[in-house]
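Peer 1: Predicted model follows, preceded by the sequence.
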Amino acid sequence: MSGWIAVDWGTTTLRATRMDGARAGETRESGDGMNGLSPEAFEPRLLDLAGDWIDGPTEIVVCGMAGARQGWAEAPYRAVPCPPVAAPLTVARSADPRLSVRIVPGLSQRAPHPDVMRGEETQIAGILREVPEFDGVACLPGTHAKWAHVSAGEVVSFRTAMTGEIFGLLSRSSVLRHSLGGNDWQEAAFLEAVSDALARPEALSARLFEIRAADLLEEQDPAIGRSRLSGLLIGAELAATKPWWLGRDVIVTGAPALSQAYAAALRSVGLAPRILSAAEMTLAGLKTAKDLP
């Protein structure tokens, strides 16, 4: 049968797409992410979301946190350098005999520093499906942003930055929450903050408090405060990942607004990044995974 189901199972979200060979059909999404599930709950939650698509033996290919230690079935990390997706995938047991479930393993790195990724390797496989000869860096912004050096079809090394999680914590739980607001984007303020953080990343914590002080003393527009917070954190991330992106071609793959912010920051340091859709690259990577023996 050509019909199968592509599943991206994140920490907070489950997303399933009905596939007919390489052609994508309907996509459905729920809040049944890995964080809220016990291992035995994965199969029922998937059937709740997409059970009406299953009318016979059905192959299901999964990436993301379903392969974590606390997930449906642990898919052990593969050590870089290696292709982003390769056989064998991890088989997950299912009570429903119609289901054939395989999970894409994540990637790991021990040197030059310990690091792991789970889910992003599938996006990188999608990038290579879209741009087969790509040699450069895949920038995958998100809660935990990844910078992966890709060459000759392999992930050579990568670096993770907790920028998205730090932004969330500071904007929701710190004193800065009183000085941020709205979703308006002030690119000039953002790029100035990127430049500040790149020039002096060691001053980050002091620069962060300036956002609060500018609000109290100058009634700074909350949108400027939010844009500066984003710029300072992304600028510090660029400083930390400079060995990955300096002088290389960069493809940015993430949520649309976040990808645009990272691309603007990279353009400010002289690069010409290309943006590819994260959802499309995930599906492309899952197609690559499905074709594996």
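Peer 2: On my side now, so go ahead.

Peer 1: Please make it C-alpha for all contacts and neighbour counts, starting now.
Peer 2: Fine.

Peer 1: Going along the chain, name the strands of the stretch 151-293 of the chain.
Peer 2: 154-161, 250-254, 274-277 (DSSP state E, counting those that start in this stretch).

Peer 1: Not counting its own residues, what contacts the last one?
Peer 2: Same thing as strand 274-277. The contact list for strand 274-277, computed with CA atoms under 8 Å, 6 or more residues apart in numbering, reads 127, 250-256, 259-260, 263.

Peer 1: one more time with 7 Å
Peer 2: With contact meaning CA atoms under 7 Å, 6 or more residues apart in numbering, strand 274-277 is reached by 250-254, 259.

Peer 1: From those residues, pick the one nearest Gly270.
Peer 2: Val250 (11.5 Å; CA to CA).

Peer 1: Alongside the first one, take a look at this:
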Amino acid sequence: MSEVSWIAVDWGTTQLRAWAISAGGEVLQRGASARGMGSLAPDQFEAALLELIDGWLSGDKVTEVVACGMVGARQGWCEAPYAEVPCAPQAMARVIRPQVSDTRMRVSIIPGLCQRAPADVLRGEETQIAGLLAVQPDYHGLVCLPGTHSKWAEVGEGQVLGFQTFMTGELFALLSGQSVLRHGMRGDQPLDWSAFELGLRAATERPLLGALFGLRAEGLLEGLAPAAAWARLSGLLIGQELRGLPERWQGLPVCVIGDGEAAERYRHALATLNLSARTLDAERVTLAGLAAAHRHIRGGT
């Protein structure tokens, strides 16, 4: 196997992912664990990281570890203060290097971004946006990043101009799993796309709070199938999210960064609005963004 040149890390709230990278940019090994930021105290981060990457480190050199995500949050390993938009997606002047006891590595944490009005923050997504710009430097449009908290960012001239967060994924999980709606829903089957589209349309026809209970009522009175109710709820919430996008973003091209069904739901929802969105693999752009940060840290271009 080629020698490990540096290590890329994406450290979220619930998961830690790492990649061993060669000097030529090849991914040599991948690793993942459930030791996300949310389960660790500040003095536990180094050990959690070493559990995953110890075998990739060499005793005769210092390996650069470049990390993004919630590892740099106030509750994380070491806080990397936000950079305020408009700005380049990665504020490399604000990179934080936590103290480590293992002399085989040096860790650099990329800061997130903030917006004052309306108030908003993100961490980790800035690196995916940087990855998109590494692939397409002249991109000017919207970036959609589905997730528990989905992010929409306007990008132009190499900068993040503004962004907005929607708690769509978290709200979907709470409503489908803990509210009264849970009694009439099942999400263990392939997504019913017809029902999903009905939910999208309902987002423009009824106030959200009334439409939500309507799913429960249809289950009781009309026999709405649990799988269809689950898909309708997803469409209803994503439809509301799309309705909430600022007017100034209308007409801009859209790039969805994500994988699997989650990204497909957004692409499908945009298509119903006659918006064609390209989709990029999340791992690809994350690694491209971390590689861009690594080049800067090493003094490259």
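Peer 2: Arrived safely. Note that the structure is a prediction, hence the values are computed from the model and not measured.

Peer 1: Tell me how the two chains score on TM-score.
Peer 2: With the length set by TM-score structural alignment, normalised by the length of structure 1, the two chains reach a TM-score of 0.96; 290 aligned residues with a CA RMSD of 1.3 Å.

Peer 1: re the thing from before, looking at the contacts of strand 274-277 of structure 1, spot the one nearest Trp53 of structure 1.
Peer 2: Among those, Gly254 lies closest to Trp53 of structure 1 (CA to CA), at 27.9 Å.

Peer 1: would you turn the strands of the stretch 151-293 of structure 1 into TSV with distance to Ser230 of structure 1?
Peer 2: Output for the strands of the stretch 151-293 of structure 1, formatted as TSV (distance: least, CA to CA, whole Å):
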stretch	distance to Ser230 of structure 1
strand 154-161	13
strand 250-254	15
strand 274-277	19
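
Peer 1: looking at the ones you listed, which is buried most?
Peer 2: Mean neighbour count (mean count of other CA atoms under 10 Å) peaks for strand 250-254 among the strands of the stretch 151-293 of structure 1, with a mean of 26.

Peer 1: Just put the contacts of strand 274-277 of structure 1 in TSV and tack on distance to Gly235 of structure 1.
Peer 2: Putting the contacts of strand 274-277 of structure 1 into TSV (distance: CA to CA, whole Å) gives the following:
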residue	distance to Gly235 of structure 1
Val250	16
Ile251	18
Val252	16
Thr253	18
Gly254	17
Ser259	14
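
Peer 1: Identify the residue nearest the residue mapped onto Val91 of structure 1 from structure 2 in space, chain neighbours excluded?
Peer 2: By TM-score structural alignment, Val91 of structure 1 lines up with Arg97 in structure 2. If the residues on either side of it in the chain are set aside, Arg97 of structure 2 comes closest to Ser108, at 4.7 Å by CA to CA, 6 or more residues apart in numbering.

Peer 1: The one you found: what's it in contact with?
Peer 2: By CA under 7 Å, 6+ apart, the contact list for Ser108 of structure 2 reads 65-67, 95-97.

Peer 1: what number of residues lie near Asp188 of structure 2?
Peer 2: Per other CA atoms under 10 Å, the neighbour tally for Asp188 of structure 2 reads 9.

Peer 1: One more: the one 5 residues further on?
Peer 2: For Trp193 of structure 2, the tally of surrounding residues (other CA under 10 Å) stands at 15.

Peer 1: residue in structure 1 matching it?
Peer 2: In structure 1, the residue matched to Trp193 of structure 2 (TM-score structural alignment) is Glu187.

Peer 1: Grab the nearest non-local neighbour of its match.
Peer 2: Ser227 is the one closest to Glu187 of structure 1 (CA to CA, 6+ apart), at 7.2 Å.

Peer 1: Counterpart of the one you found over in structure 2?
Peer 2: Checking TM-score structural alignment: Ser227 of structure 1 goes with Ala231.

Peer 1: can you map out the helices along structure 2?
Peer 2: Secondary structure of structure 2, counting by DSSP state H: helices at 45-53, 125-135, 168-178, 193-205, 208-221, 226-243, 260-272, 282-297.

Peer 1: In contact with the match of Val91 of structure 1: list those residues for me.
Peer 2: 107-109.

Peer 1: got the residues you listed as JSON lines, with distance to Gln178 of structure 2 columns?
Peer 2: Listed next are the contacts of Arg97 of structure 2 as JSON lines, based on distance: CA to CA, whole Å:
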{"residue": "Val107", "distance to Gln178 of structure 2": "39"}
{"residue": "Ser108", "distance to Gln178 of structure 2": "39"}
{"residue": "Ile109", "distance to Gln178 of structure 2": "36"}
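
Peer 1: Give me the subset of the contacts of Ser108 of structure 2 lying in strands.
Peer 2: Residues of the contacts of Ser108 of structure 2 located in strands (DSSP state E): 65-67.
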